[in-house]
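Visitor: Here is a sequence with its predicted model. Questions after.
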Amino acid sequence: MVDFTQASARPRPERAIEALGDAFYDEVAGARFSQTILRWRNDRAAEQVGLDSMDDEAWVAHFGRFEPIAGSLPAPLALRYHGHQFRTYNPEIGDGRGFLFAQLRDDAGRLMDLGTKGSGQTPYSRFGDGRLTLKGAVRELLATEMLEALNVPTSRTFSIIETGEALERNDEPSPTRGAVLVRLSHGHIRIGTFQRLAYLRDAESMATLVEYCLKQFYDEPAGPDAAARLLGHVVSQTALLAARYMAAGFVHGVLNTDNINVSGESFDYGPWRFAPTWDPGFTAAYFDHAGLYAFGRQAEAIHWNCMQLAVSLRTISEAPPLIEALDGFSHAYQAAVTDALFWRLGVTPLGGDRDRATIEAIERGLREAGVGIDAFFHRSFGGDIPADFGSAFADARAALSPYASRKSRSDSYWEGPPASMLIDEVETLWSAIDQRDDWTPLMEKLSHIRMMGQALA
């Protein structure tokens, strides 16, 4: 075990989750892997939690063999929760192939979790093997890096270690390579965590959980209106998340209540896709036959999930303040989606009805013209929509004329191609790894994505 507490003032290990008590989790042991080959370490994220000075040997010891980080959790914890999965309630889920490995404070003082994916079986694995494919890990890395660059609040892929295992899967060619992933995120408390307590009618634990979330995620004390205040925060933060999904052209694919973090941070990436065009009916998951989580229905889905949180909080709160908090979703979403689209377009909002009309004109043009989302925002950054995108954008061009651009002419990113992440690109990047063990195209793509993030910022 590396004792960072003796080495310096950083990192700042935490064990805050233990304040909830063992009714919220099960202590588990990580899987033992035949190999531990370091494939990705996110030093940018590691610097924010004081782990960037760790050498590769120590990195693999912690994130491939799960040796505890001194001062943090002495053993991994599989968190307990329930959830609606495609609107069907399931009380038999929980952390089935991952666990909470450690907690630390970041350089802004926020509580951060290091959680795993593919780290072995837990009491909630059911019939699963608790493992993750290397392709699944690479896909999550691509999703999180792209979303971070596009200003979407997201978990970050902290570490990927290949495990030397050959896994059998029904939805991809098998045997396929195995991996264990570690993600860094602002908590792992889900709407489904609250649903489990409501299902058990455990008012005391519900109050404890509300207090924990207010303190750790929103820096507020508990009080007589604690449940409604927490719901209000979750409503505003998840409305922001839904809005930024839209501006990014992103489809999460599985917006179940167990996949919605009450900190408002996106995480747990499975069948995600970026929409090629502004098609509200575009879906990511092949099993989403009804289009429940389609591109244009994500705000509706997240609002429905917030309603399930409100239902759960009725365990300790009267209905009127919860209803009032829920009613704020629509306004919060409309304001956030306007800001998010202007941000990606690179212009400064003017405010009021003019902004809403401009956004409507842009969305109308995107639907009618069928141009690529990434190409549109890349070539139109600064508010000047190219003429070759056609007459569908005539209203949008006129509407944008009084807006000020924040485009930096000195940034060379805008002179090259857009950083995109469509399904064919993902498959090409994976093919290079799968067939030739060539990681160069992936690393070049990640570098291009980070260049876009710097240009947009």
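Guide: Looks like it came in fine.
Visitor: okay, CA-based contacts and neighbour counts for the rest of this
Guide: Will do.
Visitor: how close does the nearest residue to W430 once chain neighbours are set aside sit to V210?
Guide: Nearest residue to W430 in three dimensions, chain neighbours excluded: K135, at 6.7 Å (Cα to Cα, 6 or more residues apart in numbering). Counting by Cα to Cα, to the nearest Å, the gap from K135 to V210 is 37 Å.
Visitor: Pull the contacting residues for the nearest residue to D438 once chain neighbours are set aside.
Guide: Residue nearest to D438 in three dimensions, not counting chain neighbours: A432, with 5.2 Å by Cα to Cα, 6+ apart. Contacts for A432 (Cα atoms under 8 Å, 6 or more residues apart in numbering) come out as D438, W439, P441.
Visitor: And here is the other one:
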Amino acid sequence: MSAEHTNVPTSTAGGDHPAAHEHPVALGDAFARALPELAVPWEATRFERPELLELNEPLAAELGIDPGWLRSEPGVRFLLGDELAPGSSPVAQAYAGHQFGVYVPRLGDGRALLLGEARDASGSLRDLHLKGSGRTPFARGGDGFAAVGPMLREYLMGEAMHALGIPTTRALAVVATGGRVMRDDSLDPLPGAVLVRAASSHLRVGSFQYARSLADRGALRRLTDFAVARHFPEARDDGRPALRLLEGVVERQARLVASWMLVGFVHGVMNTDNTAISGETIDYGPCAFLDAYDPTAAFSSIDHAGRYAYGRQPGIALWNLTRLAEALLPLLAEQSDEAADAGDAAMEAAKDTALAALDAFAPAYDRAWTDGMRAKLGLVGSAAPDEQVRGLASALLAELQEHRIDFTGAFRALADTARGREESLRGLFPAGAAPGPWLGEWRALSLDPAAMDAANPAYVPRNHLADEALAAATAGDLASFERMLDAVTSPFEPREGLERYALPAPPGAPRHVTYCGT
């Protein structure tokens, strides 16, 4: 069992706990107050037999919340949204979104609630948000609940991404509800659970699409000001907050998606309602990590055309950002130099401004990807120009694709090669095949294998092992989940006994398929 991420039963022990006299958590309701058009007050379902399955102690410490209290009965009731903290006004958030390219004008939190905003140890605001807490007015069919497996999956993936240094939402806790839920991919009822998620915010591209659809420029303006104050405070007095917001989100999304590509992560459902303004990874539904390198890899059971395949992620991110730019056009027009002119002139100027902001995506992405690949290839201290780094990386990736070689394992083996153990990399190639001329060119450069170890994880959440662990957890055994969580939250240091977590699925394993369980 992990020493930090603990699974414990709800405690009902008495005693003079400090929380007995005052609530140990204070939450704000800034979103609910600032944007009532995008917030519907709502209450979470009260579950009668909850049990705390996982508690993220490091995150609780960041949020200034006593883990011991969170394990108590009042603490668990707080996590479920039953016992509200001072200042908490739970709301279901409204947003729109393009889902697989099709615009849906009203989505929203169908089975989720924003409890409020907490201030972490750095002074930054963090949303606390529930998932699986029951139907809301935005529910699109279904019961509004969630199953243990998908909630633990989001916990696992978020902590793995955090350990990899990738911006992400994180789970504070997973609480079993004691109830059962029916799902199409299971013939039997599954144990229910609620995820408690922390995020810099839950503002999405879809939030701005919804605000634009209201034909209320005041709401769009307040949303923009709220987002700028939350995520880009340096631009609050700039005079063109909508433009600064767009530029900032373009930059953050470019770096985020580059970081996904560098570790072989496939989000799986890059709808505009899953594109966070904060630049954090959000919503770990049908996500997966590559085993064999394949730009066409798509694992989602519903992504039949491969719209969100691994290699398409940068292009989809730019497509989503274009939708954000469209939503912001009225504000870009009124904040342009032509704002005093006729409406058409101002709008044309706004479109040019938006296009210029979007044009920054490709160079920002290329810079982040090249810098990351330089680190993965051990060339941070090398004088090799960027063009050479990109050429070496492209040649390597082409061979990984041709021979269906494990992406994560190849880069770890490359570090061994930098230390003179070339058999590690060559052993990944099939009989009769070997690395091409790029290998000699790379070895002739100034290499830093220790830096490679720090940039290339030994452990990522292997798809087949995650499925195995989640199936066991659904059946009531959390041991496999805890072992995997332990591996992926310290991903860069190989440890004895964790060898299987560094290996891809065995040859002949069926194609991995993921579902939108979250």
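Guide: Received it, and whenever you're ready, just let me know what you need. Worth saying up front: this structure is predicted, and the values here are computed from it rather than measured.
Visitor: Can you give me the TM-score here?
Guide: The TM-score (TM-score structural alignment, normalised by the length of structure 1) is 0.90; 446 aligned residues with a Cα RMSD of 2.6 Å.
Visitor: counterpart of the residue nearest to W430 of structure 1 in structure 2?
Guide: In structure 2, the residue matched to K135 of structure 1 (TM-score structural alignment) is G149.
Visitor: Can you classify its match as helix, strand or coil?
Guide: Three-state call for G149 of structure 2 (DSSP: H, G, I helix; E, B strand; the rest coil): helix.
Visitor: residues near it, how many?
Guide: If you count neighbours by other Cα atoms under 10 Å, G149 of structure 2 ends up with 24.
Visitor: got it, and L147 of structure 1?
Guide: Close neighbours of L147 of structure 1, defined as other Cα under 10 Å, add up to 23.
Visitor: Just confirm it is within a strand.
Guide: No: counting by three-state DSSP, L147 of structure 1 is not found in a strand; it is helix.
Visitor: Which position in structure 2 pairs with it?
Guide: Residue pairing (TM-score structural alignment): L147 of structure 1 is matched to M161 of structure 2.
Visitor: what's near enough to touch its match?
Guide: By Cα under 8 Å, 6+ apart, the contact set of M161 of structure 2 is P167, T168.
Visitor: that older thread, surely the match of K135 of structure 1 and G476 touch.
Guide: No: using Cα atoms under 8 Å, G149 of structure 2 makes no contact with G476, being 10.5 Å away.
Visitor: Identify the contacts common to those two.
Guide: When Cα under 8 Å, 6+ apart defines a contact, no residue borders G149 of structure 2 and G476 alike.
Visitor: Contacts only, for the residue most central in space within structure 2.
Guide: The structure's structure 2 has its C-alpha centroid closest to T281; by Cα atoms, centre = their mean the separation is 2.3 Å. When contacts are counted by Cα under 8 Å, 6+ apart, T281 of structure 2 touches I166, P167, T168, T169, L256, T275.
Visitor: which SS state does the equivalent of G427 of structure 2 over in structure 1 fall under?
Guide: Counting by TM-score structural alignment, G427 of structure 2 corresponds to D388 in structure 1. Recorded secondary structure, D388 of structure 1: helix (three-state DSSP).
Visitor: Give me the distance between G391 of structure 2 and G158 of structure 2.
Guide: Distance, G391 of structure 2 to G158 of structure 2, using Cα to Cα: 32 Å.
Visitor: can you check V460 of structure 2 too?
Guide: 12 Å.
Visitor: and if you look at V228 of structure 2?
Guide: Plainly put, V228 of structure 2 is 25 Å away from G158 of structure 2 if you go by Cα to Cα.
Visitor: The helix or strand hosting A325 of structure 1 packs against which elements?
Guide: Here A325 of structure 1 sits within helix 319-326, counting by DSSP states H and E. Secondary-structure packing of helix 319-326 of structure 1 (3 or more Cα pairs under 8 Å, 6 or more residues apart in numbering; DSSP states H and E): helix 226-248, helix 298-313.
Visitor: could you pull out the strands for structure 1?
Guide: 12-14, 25-27, 37-41, 77-79, 83-85, 88-90, 100-105, 111-117, 132-133, 156-167, 176-185, 250-251, 273-274 (DSSP state E).
Visitor: contacting residues for the residue lying farthest from the centre of structure 1?
Guide: Distance from the C-alpha centroid of structure 1 peaks at S391, with 36.0 Å (Cα atoms, centre = their mean). Neighbour list for S391 of structure 1: empty [criterion: Cα under 8 Å, 6+ apart].
Visitor: Same check on L111 of structure 1?
Guide: Residues in contact with L111 of structure 1, defined by Cα under 8 Å, 6+ apart, are E14, Q103, L104, R105, H186, G187, Q216, F217.
Visitor: What lines up with it in structure 2?
Guide: When structure 2 is aligned by TM-score structural alignment, the residue opposite L111 of structure 1 is L125.
Visitor: Over to T157 of structure 1?
Guide: Using TM-score structural alignment, the equivalent of T157 of structure 1 in structure 2 is A171.
Visitor: gap between that match and A346 of structure 2?
Guide: Remark: distance between A171 of structure 2 and A346 of structure 2 (Cα to Cα) = 44 Å.
Visitor: Among the two, which residue is more densely surrounded?
Guide: Shown here are A171 of structure 2 and A346; by other Cα under 10 Å, A171 has more neighbours (27 against 22).
Visitor: For G390 of structure 1, which non-adjacent residue is closest in space?
Guide: Ranked by Cα to Cα, 6+ apart and with sequence neighbours excluded, the top spatial neighbour of G390 of structure 1 is A369, at 7.1 Å.
Visitor: Need the counterpart of that neighbour in structure 2.
Guide: Aligning on TM-score structural alignment places A369 of structure 1 opposite H403 in structure 2.
Visitor: again, but for A275 of structure 1
Guide: Alignment note (TM-score structural alignment): A275 of structure 1 maps to L290 of structure 2.
Visitor: before we move on, what about C213 of structure 1?
Guide: C213 of structure 1 maps onto A227 in structure 2, by TM-score structural alignment.
Visitor: list the contacts for that match?
Guide: L203, L245, I277.
Visitor: mind running it again at 6 Å?
Guide: By Cα atoms under 6 Å, 6 or more residues apart in numbering, A227 of structure 2 lies in contact with nothing.
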